[in-house]
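J.: sequence and predicted model, in that order:
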Amino acid sequence: MDTRTEKVLAMILHLSAFLSGVFPIVIPLIIWLLKKDESQFINEHGKSALNFQLTMLIIGAGAIVFTLFTFGLGAFILIPLAIILGLFSLIFVIIATINASGGLLYKYPISIELIK
């Protein structure tokens, strides 16, 4: 696989975070599973993007459970935190995409390493 194709696929892996529903996880998972053995670059970016999206999913699910257990009162704490986390997520995805386009690897600073 040539480097240009690898860079574009790596960018798609990260930019899929801006899609709604389950697509931020499904699209990178499909690309990663199909190309991880062909390209170390795609393998690393795929794992990084998937780990970040799974981390965001876990944090979001935890926030919903916390809000339910506090009968909605937890929302007063979680809404400002969600806004801050959303901004950081946006910034991290943009940085990861820029790094991918330049042929560099990027590890998200807020990410649980579920896929190794």
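T.: Received it, and whenever you're ready, just let me know what you need.
J.: can we go C-alpha only for contacts and neighbour counts from here?
T.: Fine.
J.: now do the helices in the chain.
T.: Taking DSSP state H as the test, the helices found in the chain are 3-15, 23-35, 40-69, 75-101.
J.: what's the angle between the longest one and helix 3-15?
T.: Inter-element angle recorded for helix 40-69 and helix 3-15: 0 degrees (by axes from the mean of the first three to the mean of the last three Cα atoms, to 10 degrees).
J.: this is the other structure I want to compare:
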Amino acid sequence: MKRKDNQLIVITHLSQLIGFLIGFGSLIVPLILWVTQKEKVLKMDDHGKSIINFQLSLIVYFIICIPLILLFGLGLLGFIVLGIFSFIFPIINAIKANNGEVPKYPLSLNFIS
């Protein structure tokens, strides 16, 4: 039987921000939390999938921005926008998760369904 644990789901969303503190871990920490808790915590599987899809999408978009730097600096603009998205949306979705709502990450590709 799965338990309801909104706090752990909120922590999983906020764990994406660890990359801003130590430079890495934005994908690794939520991935570990999701894999170890998806069978134990109600709705963790849905939240975890959306977080992992968002983080993998950000990686793809950051890689796409690298060659775009040569095109009038569009890549730099892309880095700034993606950086803002990667900071703001985990916080917004942590608040939504705390209220029992389903997370929605923009521009998220569906790697894991």
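T.: Noted; the coordinates are in hand. From a predicted model like this one, the values you see are computed outputs, not experimental measurements.
J.: sorry, back to before: I'd like to know which of the helices of the first structure lies nearest to residue 115 of the first structure.
T.: Shortest distance between residue 115 of the first structure and those, using Cα to Cα, is found for helix 40-69: 6.0 Å.
J.: export the helices of the first structure to CSV and tack on mean neighbour count and distance to residue 113 of the first structure?
T.: Formatted as CSV, the helices of the first structure follow (neighbours: other Cα atoms under 10 Å; distance: least, Cα to Cα, whole Å):
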stretch, mean neighbour count, distance to residue 113 of the first structure
helix 3-15, 20, 16
helix 23-35, 18, 15
helix 40-69, 19, 6
helix 75-101, 16, 16
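J.: just so I know, which of those lies nearest residue 110 of the first structure?
T.: Closest to residue 110 of the first structure of the helices of the first structure is helix 40-69 (Cα to Cα; 7.1 Å).
J.: quick check: which helices or strands does that closest one pack against?
T.: With contacts defined as 3 or more Cα pairs under 8 Å, 6 or more residues apart in numbering; DSSP states H and E, helix 40-69 of the first structure has these neighbours: helix 3-15, helix 23-35, helix 75-101.
J.: if we use 7 Å, what do you get?
T.: For helix 40-69 of the first structure, the packing partners by 3 or more Cα pairs under 7 Å, 6 or more residues apart in numbering; DSSP states H and E come out as helix 3-15, helix 23-35.
J.: dump these into a markdown table; add distance to residue 49 of the first structure as well.
T.: Below are these laid out as a markdown table (distance: least, Cα to Cα, whole Å):
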| stretch | distance to residue 49 of the first structure |
| --- | --- |
| helix 3-15 | 6 |
| helix 23-35 | 7 |
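J.: reformat the helices of the first structure as JSON lines; add distance to residue 111 of the first structure.
T.: Output for these, formatted as JSON lines (distance: least, Cα to Cα, whole Å):
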{"stretch": "helix 3-15", "distance to residue 111 of the first structure": "13"}
{"stretch": "helix 23-35", "distance to residue 111 of the first structure": "14"}
{"stretch": "helix 40-69", "distance to residue 111 of the first structure": "5"}
{"stretch": "helix 75-101", "distance to residue 111 of the first structure": "10"}
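J.: so which of those helices gets nearest residue 112 of the first structure?
T.: For residue 112 of the first structure, the closest of the helices of the first structure is helix 40-69, at 5.8 Å, according to Cα to Cα.
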